[in-house]
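A.B. asks: Sequence isn't available, so here's the structure alone:
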């Protein structure tokens, strides 16, 4: 692989006596999308939180931008969208964007242009001055994504970003994510939508806290002798349970 933006080596994590992550190794080059798939509770979210230093590893180590994690300065340079929407619901969408944009160091015309660009991406430009508590769940996810992308980060981590978003808009968002990699941005995304996984450069399948397999979509389909990533998922689960 080329120069790496992120690396997990031997990542192991316990909650009490229960092993949540079991010796996970992940490498992500610049300009690529890594999709993490797996059953609910398999460890996908814990993996990305450990990579970012939001959860402490019990074994192994994490690096981002060739820097050991945890590191608060590096964390500020990452665009992160969690499963829960961290929004101020009594404020308008514009006020939320301005608040978070200011925290990222954006001001004046730079902030204005970033707000307009990313609200167009998520098809919410007409809702800029609406109070967020009037938004549907899908609209809040789209607003959260716009906030995540405001500062144009080089490394973006998205935990199930398209939950509640209709298929046509999901397609537009993925088109934009793929365009970001053309600008050498790197992305990790967790998803339950196998069609989305097909659009990633690499896919890591996490089952019961272990990285069961990892490779390009075509490599995984060839390895498991199937025609889709959904079939890879089903076949891998069957092997684990056997």
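C.D. replies: Received the coordinates, thanks. Bear in mind that the values here come from a model prediction, so they are computed numbers and not experimental data.

A.B. asks: Could you use CA atoms for every contact and neighbour count after this?
C.D. replies: OK.

A.B. asks: Toward the C-terminus, what is the element adjacent to the helix or strand harbouring residue 117?
C.D. replies: For residue 117, the enclosing helix or strand under DSSP states H and E is helix 108-121. Next helix or strand after helix 108-121 toward the C-terminus (DSSP H and E): helix 137-149.

A.B. asks: next, the one to line up against it:
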């Protein structure tokens, strides 16, 4: 496993994290540090531990051992609630409210004004649906409303669990541009995906397999290390290398 060393500039610091779910290991000795103001991709196949790791980071997962520190405080600390945004795979919105009212509600919790509401709804491509009830939207649209409710708070750390699933290529590209602009303004983003072609939008990649962190590297470094131009092929090469390494 490869990880970066912890430092005072890290938004996320994890040391020797172990988690069991259903009696089986879900995360194994994960150690990493993510710098502030960056976009980091969390990649790997379904069931590899991505969502479990994110739950550990936002403080909703019981851990067996290890430490998770966010913005200098232990994960789950009350002081972090206004500083961290989390978007799950399942939409978390009020179905009886309109898109605008959902986003306005979350904006009010964080003292954001109407300009922030309008800008955020535009960022997720829902301006023409502002007055539609959330309960009348498609699954993909509901996901975008959940994303808007997190974005409008302008958190210091934003954790996104596969936010681009079900979106068309144009909107996916626009969202990644928005993520980059947030990072440039100082927000730290951790974005999970099982789509390798999104990896090039990230400054660094966390590659998980069977609960283990195989690598924490920039996309170009992964290509160089595996001598593969295609990132999906590079990841597969890394997995094969790991499998050989763990054989008795």
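C.D. replies: Ah, there it is. Nothing here was measured: the structure is a model prediction, and the numbers come from that model.

A.B. asks: Can you pull up the most central residue in structure 2?
C.D. replies: Nearest to the mean C-alpha position of structure 2, by C-alpha atoms, centre = their mean, lies residue 191 at 2.6 Å.

A.B. asks: Apart from its neighbours in sequence, what residue is nearest residue 51 of structure 2?
C.D. replies: Counting by C-alpha to C-alpha, 6 or more residues apart in numbering, residue 51 of structure 2 lies nearest to residue 161, which is 6.8 Å off, once chain neighbours are set aside.

A.B. asks: Residue 199 of structure 1 versus the equivalent of residue 164 of structure 2 over in structure 1, what's the distance?
C.D. replies: The alignment partner of residue 164 of structure 2 in structure 1, by TM-score structural alignment, is residue 162. Distance of residue 162 of structure 1 to residue 199 of structure 1, given as C-alpha to C-alpha, to the nearest Å: 14 Å.

A.B. asks: Which one's more surrounded, those two?
C.D. replies: residue 162 (25 against 18; other C-alpha atoms under 10 Å).

A.B. asks: my guess is that one contacts residue 141, does it?
C.D. replies: Yes - with contact defined as C-alpha atoms under 8 Å, residue 162 of structure 1 counts as touching residue 141 (7.1 Å).

A.B. asks: and the aligned residue in structure 2 for residue 175 of structure 1, how many neighbours?
C.D. replies: Superposed on structure 2 with TM-score structural alignment, residue 175 of structure 1 falls opposite residue 177. Neighbourhood size, residue 177 of structure 2 [other C-alpha under 10 Å]: 14.

A.B. asks: Taking helix 108-121 as reference, get the angle to the lengthiest helix in structure 1.
C.D. replies: Ranked by number of residues, the top helix in structure 1 under DSSP state H is helix 167-182. Here the directions of helix 167-182 of structure 1 and helix 108-121 differ by 130 degrees (axes from the mean of the first three to the mean of the last three C-alpha atoms, to 10 degrees).

A.B. asks: on contacts alone, who are the packing partners of helix 167-182 of structure 1?
C.D. replies: Packing partners of helix 167-182 of structure 1 (3 or more C-alpha pairs under 8 Å, 6 or more residues apart in numbering; DSSP states H and E): helix 108-121, strand 186-190.

A.B. asks: deepest of the ones you listed, which one?
C.D. replies: Mean neighbour count (mean count of other C-alpha atoms under 10 Å) peaks for strand 186-190 among those, with a mean of 25.

A.B. asks: For residue 186 of structure 2, see how far away the match of residue 175 of structure 1 is.
C.D. replies: Distance from residue 177 of structure 2 to residue 186 of structure 2, by C-alpha to C-alpha: 15 Å.

A.B. asks: quick one on the thing from earlier: can you pull the buried residues of the longest helix of structure 1?
C.D. replies: Under the neighbour-count criterion of 16 or more other C-alpha atoms under 10 Å, helix 167-182 of structure 1 has 170, 173, 177, 178, 180, 181 buried.

A.B. asks: Now tabulate those residues in a markdown table and tack on distance to residue 226 of structure 1.
C.D. replies: What follows is these, written out as a markdown table (distance: C-alpha to C-alpha, whole Å):
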| residue | distance to residue 226 of structure 1 |
| --- | --- |
| 170 | 25 |
| 173 | 27 |
| 177 | 26 |
| 178 | 25 |
| 180 | 30 |
| 181 | 27 |
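
A.B. asks: what about the helices in structure 2?
C.D. replies: 50-58, 99-109, 114-123, 139-151, 169-184, 219-226, 231-246.

A.B. asks: JSON lines please, covering those and showing distance to residue 206 of structure 2.
C.D. replies: Converted to JSON lines, the helices of structure 2 look like this (distance: least, C-alpha to C-alpha, whole Å):
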{"stretch": "helix 50-58", "distance to residue 206 of structure 2": "10"}
{"stretch": "helix 99-109", "distance to residue 206 of structure 2": "30"}
{"stretch": "helix 114-123", "distance to residue 206 of structure 2": "26"}
{"stretch": "helix 139-151", "distance to residue 206 of structure 2": "22"}
{"stretch": "helix 169-184", "distance to residue 206 of structure 2": "17"}
{"stretch": "helix 219-226", "distance to residue 206 of structure 2": "10"}
{"stretch": "helix 231-246", "distance to residue 206 of structure 2": "11"}
